[in-house]
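In: Structure here, sequence nowhere to be found:
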């Protein structure tokens, strides 16, 4: 898991590469952690040509639904619109694990309200809350 703190008005999609480059997937046993997950699950905000091509170049499968306007645009272009991107609805159901984790983190008032003035303090509180959630049975 990786955490990147940005300004509140900043979108999530522009930070996609930064977050993905910070990921370290631990291996079973010894060895350095992998830097590429096998699959990425994202919501419709991450459905862009740039993100999909970035994932494709690295051999990472993407399970990202396509927004209706992108579907309509592709269909309007006819045979020049290309194939629709692959989408696995069964794998997409696992995305709720991350959403529930975010909702559990938002139960911490300081994290939900963003009362810290410095980003480094907010990231420290977020890391601490994540560790406590992970350690809690």
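Out: That came through, no problem. Because the structure is predicted, anything quoted here is derived from the model rather than measured.
In: can we go C-alpha only for contacts and neighbour counts from here?
Out: OK.
In: My guess is residue 95 contacts residue 40. True?
Out: No - in this structure, residue 95 is not within contact of residue 40 by C-alpha atoms under 8 Å, at 9.3 Å.
In: so where do the strands sit in the chain?
Out: 39-41, 61-63 (DSSP state E).
In: just so I know, which of these lies nearest residue 109?
Out: Nearest of these to residue 109, taken as C-alpha to C-alpha: strand 39-41 at 27.3 Å.
In: Second structure for comparison follows:
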């Protein structure tokens, strides 16, 4: 976390309730709670759902393709199928 803070990268995943309770219990020794950006969390959720949809396509999930160009072509095909089904 310290490394991420030094680089200016904010927390995107919200803090768990038990971690927040432990932090409060420790008082000032518990440290500073990580900043939470709700908009970044929404965008992360959208990206993760898209990646999971793409991984449902067996060729992308298993990565059997030998070359990057064939893998990219499969990625484009999967994206077209997802887009057309929408």
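Out: On my side now, so go ahead. A quick note: this is a predicted structure, and the numbers were derived from the prediction, not measured.
In: do you know which of the strands of structure 1 lies nearest residue 51 of structure 1?
Out: Judging the strands of structure 1 by C-alpha to C-alpha, what sits closest to residue 51 of structure 1 is strand 61-63, at 9.2 Å.
In: Pull up the aligned stretch in structure 2 for the closest one.
Out: Under the alignment (TM-score structural alignment), strand 61-63 of structure 1 falls on residues 10-12 in structure 2.
In: Name the residues of that stretch that are buried.
Out: 11-12 (16 or more other C-alpha atoms under 10 Å).
In: List the contacts of that stretch.
Out: Applying C-alpha atoms under 8 Å, 6 or more residues apart in numbering, the contact partners of stretch 10-12 of structure 2 are 4, 34-38, 40-41, 44.
In: Now, those that are in helices?
Out: Mapping the contacts of stretch 10-12 of structure 2 onto helices (DSSP state H) picks out 4, 38, 40-41, 44.
In: Identify the farthest-apart pair in the contacts of stretch 10-12 of structure 2.
Out: Spatially, the most separated pair among these is 4 and 38, at 17.8 Å (C-alpha to C-alpha).
In: Between these two, tell me which one has more neighbours.
Out: Neighbour totals were compared for residue 4 of structure 2 and residue 38, and residue 38 leads with 13 against 10 (other C-alpha atoms under 10 Å).
In: Find the nearest non-adjacent residue to residue 22 of structure 2, please.
Out: Counting by C-alpha to C-alpha, 6 or more residues apart in numbering, residue 22 of structure 2 lies nearest to residue 30, which is 7.5 Å off, once chain neighbours are set aside.
In: check contacts around whichever residue in structure 1 pairs up with the one you found.
Out: The equivalent of residue 30 of structure 2 in structure 1 is residue 81 (alignment by TM-score structural alignment). Residue 81 of structure 1 makes contact with 73-75 under the criterion C-alpha under 8 Å, 6+ apart.
In: if you set the cut-off to 10 Å instead, what comes out?
Out: Contact partners of residue 81 of structure 1, counting by C-alpha atoms under 10 Å, 6 or more residues apart in numbering, are 71-75.
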